[in-house]
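Enquirer: All I have is the shape, not the residue letters:
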């Protein structure tokens, strides 16, 4: 210890009755503490200097190692630091040790990044066929333990992955045999493998042992290495075979068990269309004669409530003839009551039926003012005239206890019930077997990916806030576990494994520490599609000190929730993988700025999407999107043909030039596979025309994109095939924003285009997405349309105003195309306003 400090300590001892031995211990303690502080400071400062000199990023794990080893000053050093004359070094050491190490490392890394961008410029300019942008280059040299890159569509995320691997090898940060690149399907993995081999070879970088794999193939290798027996994937899982297998298992269960058959049919036909909202959810029908908005039944009428619809459909499927809200046979109208109309009347046996809106405690909804008095009056009417009244309640129908007694009462009244789940339906479309099987398979994917047990689902069910969901979900879960058990039995009988079990088992082996695959750098593509099982597997791979993860994805393109994707893995990256860097690729090389603006504004309406400001690398702005509007659905194919013919004519005149492939590429993107029918039999030879589904177009691009069925309806775009509310039991979180995933899917469709997007719409059946783009003036009418453009609905912004005629007198009026959800109307004469948009003769064609 230096003399001044020693003299201070001695002086302190003299003023206290300490012996010489205590003085020695005090001096030794102070010297030891100061030495530790000096050593730690030297370690950190030298480490930072060496990192800066060598251009080596100071990783999170290195910083945490330093932080955890930081010594605490002893109390004697703390006392010494208070002395203004002799405590300067102690103060400086204490200040350094207790200072903001994070900020110090951050500042050093910023200098290293700037330095590397200059020093590695040749590499960064040549590793791909085009020089990396500043954003891409920064993502490559930011060599921290955890880096998430949020990449806009067409921003070159694959270039970042390839360059990152090359950088790690060239800079000797990680050897090639310890680098793993994970893709989500075989095509993506094959493309990535080809790309990395080609570009590293061109750069003169040898990469023996670098592994590119799909998550599933890699998971198989993990299980094989851990157990000595590599499992076999079930052959029937590919190309929709999993849905077909669920259908097959359901057929077998229905044949083997009458109880399962009855439960399956009851859920599919009566409960599957039920809203999760006890108040009824959104109406889907309108009765022009009664001007009543409500719910469409299998028979085709409009009833007032979900409960009434379930009863009406039950009666229809049993072949029971009924009349809905027919006038009571006696005139009972008085000063306080209008003529009585019971809910149901069975004319063959002269029996009435009231369905009371009562909960399990026998109470009506609080806002049903006077409901109890009305019930008493109706019952008194039947008693007065001696008419027979059957009764059911909302609670008994929802919890499934009411249909049995109703069937018994109808039988006693003299009606023969003939349950036929395959009875031809003239009204509302029943949920198909395949559609319910698809829901079951999606639910199973989430259950397995999230490692949920029966007990887990039971706990979630008990925590469900609404009784409607609980009773309905109970029925669903009983069916699900029967199907799940049959599925597992089929896997065991075939001595194979499915995708989800494969990922979960591989993750479990890695987490247990029984095996270490030895990869130090893991790069994951399309991270927005990660399931929790994939996240577990990824985390286990890098869950050791000084390992590196680069995850690249775009939350705006998360469209595979049905296959188990969990967007929260990306949006909660730090919670899964620990603190890390978040970088953005916001420059796209695909679409012009006009498409970037339209697509970005559209998808960002959902506040849960991560913020990005997407900028095009192309100078041209151009028209982003146009709408070809036709009168009827059977004109859609003709509209597609006109768009293709018009484009081909402009290719012949030289107005439109070939694209990268030497031809003008056109992708017709359908929301569903059956949209392929909109393609004409022959396409112009000047064009390369390809049909894909929007899901299948992910990662691809074309010069022009045509969306052939941008209409409202169950199978429109957005699809109105609603997720079953019970799905929330198996998912980590749900997104309540309307059409959240459909909105992202539409964004994917828009951003496949290098030049222009054309949508085909049908008058009066406008998609909510089209209406939104019209309301924000982001969509123009194509001169190829056969119908003028209509004004957006001023009330809901989810439809446009279309001309209709009143049934009573034939007079025209304008109503919202989103009817019956929106019931806005106005006189057709008031349509002469600036909101009325028509195609001008000189409307521009897309370039």
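Expert: In hand now; what should we look at? Just so we're clear, the structure is a prediction, and the values are computed from it rather than from any experiment.

Enquirer: going forward, measure contacts and count neighbours with C-alpha atoms only.
Expert: OK.

Enquirer: What is the neighbour count of residue 396?
Expert: The number of residues packed near residue 396 is 18, by other Cα atoms under 10 Å.

Enquirer: Residue 597 versus that one, what's the distance?
Expert: According to Cα to Cα, to the nearest Å, residue 396 and residue 597 sit 52 Å apart.

Enquirer: Also residue 309?
Expert: As for residue 309, its distance to residue 597 is 44 Å (criterion: Cα to Cα).

Enquirer: Tell me which of those two has more neighbours.
Expert: Each of residue 309 and residue 597 has its neighbours counted (other Cα under 10 Å); residue 309 has more, 23 against 17.

Enquirer: and the longest helix seen in the chain, which residues are buried?
Expert: When the chain is parsed with DSSP state H, its longest helix is helix 20-54. Neighbour-count burial for helix 20-54, counted by 16 or more other Cα atoms under 10 Å, picks out 23, 26-27, 29-34, 36-38, 40-41, 44, 47-48, 51-52.

Enquirer: and if you look at stretch 764-771?
Expert: Under 16+ other Cα under 10 Å, the buried positions of stretch 764-771 are 764-771.

Enquirer: Next: stretch 164-174.
Expert: Residues 164-170, 174 are the ones in stretch 164-174 that count as buried (16+ other Cα under 10 Å).

Enquirer: Below is an additional structure, to be compared with the one above:
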């Protein structure tokens, strides 16, 4: 009896082994498996053929083309462990964004090494590491942020020279635009000095030339006076005659035209300062009350309030629009030290101080050292 049981057990084990072997062999002969495996070969061929910077649209195109294959083989590395291609494919495709990012990083490093001679002479100057990165990076769109005098124009010239001399792009296929004629003239002068045939133009001239080339009737170019007349007429006809519209317009100018950005959106205090340079910090009270105008022999000067921040401007205008009389930075009488709170509400004898700190008592608009002193002072 025991011998019979042992024999049956051995037979079943052998049968299971044969079935498993047959199933194992069958999965590697499956038509759908072989089709997707051929797709891996095509994927590898496309990856191996990369010899230029890989832009994000091309990266997304590759992902789209092979997404079905990626879905089929996902989490099946061990299931198809006899096929090394599956393992390699999953390692690449499951982290394809990082793979391309690493590829591009290595591509830039190789280019910088191979083109040392090129980057050492752009207008007689050598490009630094960041400028070289900006030139070689051939992304679908690039945003270069740099301060005045940091070499942005030199980098643009290097980019054009790189495209024409290294990438064999025709000068006529490069569109170089700027907002001002002064910048365009400077660019064209410097392009000429290093024998680059590309020409810069302004956005307005590009638009004008495009319309002129496609239309018999050439449009007249407006000027500041014409624009002023159009805006003035619009305000007179559509805003000033409508009490509701004029009220909304004034509130927009006073409270919503310059909404302060979150400090996290700025990359530096310098960037925040540059943005706020274009803001008029004169309050509505100063702009509208006749008593604030002092006539001089030569001209009328508006001697009004100029506050120190966007937040103070919004507070001052809010108080003014709501009929709350206030004085800005009036001397505080209840102390022996010189102290001028931001606002004194005359009718209520209330003093307001805008501290400019967040919910965690951080003054992010100051440098760390000054912020610490500022917060300690007002605690």
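Expert: Structure received. Remember, predicted model here, so these are calculated numbers, not experimental data.

Enquirer: Nearest to residue 157 of structure 1 among the buried residues of stretch 164-174 of structure 1?
Expert: Taking Cα to Cα as the measure, residue 157 of structure 1 lies nearest residue 164 of the buried residues of stretch 164-174 of structure 1, at 10.5 Å.

Enquirer: Disregarding residues adjacent in the polypeptide, which is nearest to the closest one?
Expert: Using Cα to Cα, 6 or more residues apart in numbering and skipping residues adjacent in sequence, the residue nearest residue 164 of structure 1 is residue 140, 4.8 Å away.

Enquirer: which element is that neighbour on?
Expert: Taking DSSP states H and E as the criterion, residue 140 of structure 1 maps to helix 134-141.

Enquirer: Structure 2: matching residues for that helix?
Expert: Aligned by TM-score structural alignment, helix 134-141 of structure 1 falls on residues 129-136 of structure 2.

Enquirer: Now the matching stretch on structure 1. Mean distance?
Expert: Average distance, stretch 129-136 of structure 2 versus aligned residues of structure 1 after superposition (mean Cα distance after the TM-score superposition for structure 1): 1.7 Å.

Enquirer: To which residue of structure 2 is residue 154 of structure 1 aligned?
Expert: Checking TM-score structural alignment: residue 154 of structure 1 goes with residue 149.

Enquirer: Checking that match next. Helix, strand or coil?
Expert: Secondary structure assignment for residue 149 of structure 2 (DSSP: H, G, I helix; E, B strand; the rest coil): coil.

Enquirer: How many residues are close by residue 65 of structure 2?
Expert: Per other Cα under 10 Å, the neighbour tally for residue 65 of structure 2 reads 12.

Enquirer: Quick one: map it onto structure 1.
Expert: Checking TM-score structural alignment: residue 65 of structure 2 goes with residue 69.

Enquirer: can you check residue 206 of structure 2 too?
Expert: By TM-score structural alignment, residue 206 of structure 2 lines up with residue 218.

Enquirer: tell me which element that match is part of?
Expert: helix 215-227.

Enquirer: Now that helix: buried residues?
Expert: Those would be 215-223, 225-226, for helix 215-227 of structure 1 by 16+ other Cα under 10 Å.

Enquirer: quick one, helices of the stretch 451-600 of structure 1?
Expert: Assigned by DSSP state H, counting those that start in this stretch, the stretch 451-600 of structure 1 shows helices spanning 454-462, 467-493, 499-511, 532-542, 568-571, 573-577, 593-603.

Enquirer: corresponding residues in structure 2 for the fourth one?
Expert: Aligned by TM-score structural alignment, helix 532-542 of structure 1 corresponds to no residues of structure 2.

Enquirer: Next: the third one.
Expert: Equivalent residues of helix 499-511 of structure 1 are lacking entirely in structure 2, counting by TM-score structural alignment.

Enquirer: same thing with stretch 286-300 of structure 1?
Expert: Counterpart in structure 2 of stretch 286-300 of structure 1, with TM-score structural alignment as the criterion, is absent.

Enquirer: cool, stretch 587-599 of structure 1 as well?
Expert: With TM-score structural alignment as the criterion, stretch 587-599 of structure 1 doesn't align anywhere.

Enquirer: end to end, how far does that stretch reach?
Expert: Stretch 587-599 of structure 1 has an end-to-end distance of 14 Å (Cα to Cα).

Enquirer: In which helix or strand does the most centrally placed residue in structure 2 reside?
Expert: Centroid-nearest residue in structure 2: residue 143, 6.5 Å away (criterion: Cα atoms, centre = their mean). For residue 143 of structure 2, there is no host helix or strand (DSSP H and E).

Enquirer: how far away is residue 218 of structure 2 from residue 179 of structure 2?
Expert: 22 Å.

Enquirer: next one: residue 48 of structure 2
Expert: 42 Å.

Enquirer: Over to residue 240 of structure 2?
Expert: From residue 240 of structure 2 to residue 179 of structure 2 the distance is 33 Å (Cα to Cα).

Enquirer: Pick out whichever of those two has more residues nearby.
Expert: Applying other Cα under 10 Å to residue 240 of structure 2 and residue 179 shows that residue 240 carries more neighbours, namely 15 against 12.

Enquirer: I figured residue 90 of structure 2 hits residue 70, correct?
Expert: Yes - assessed by Cα atoms under 8 Å, residue 90 of structure 2 is found in contact with residue 70 at 7.2 Å.

Enquirer: Longest strand of structure 1, counting residues only.
Expert: strand 753-762 (DSSP state E).

Enquirer: for it, packing partners?
Expert: On a contact count with 3 or more Cα pairs under 8 Å, 6 or more residues apart in numbering; DSSP states H and E, strand 753-762 of structure 1 meets strand 625-630, helix 636-652, strand 702-707.

Enquirer: before we move on, back to that, so the residue nearest to residue 164 of structure 1 sits against residue 162, correct?
Expert: No - using Cα under 8 Å, residue 140 of structure 1 is not in contact with residue 162; the gap is 9.1 Å.
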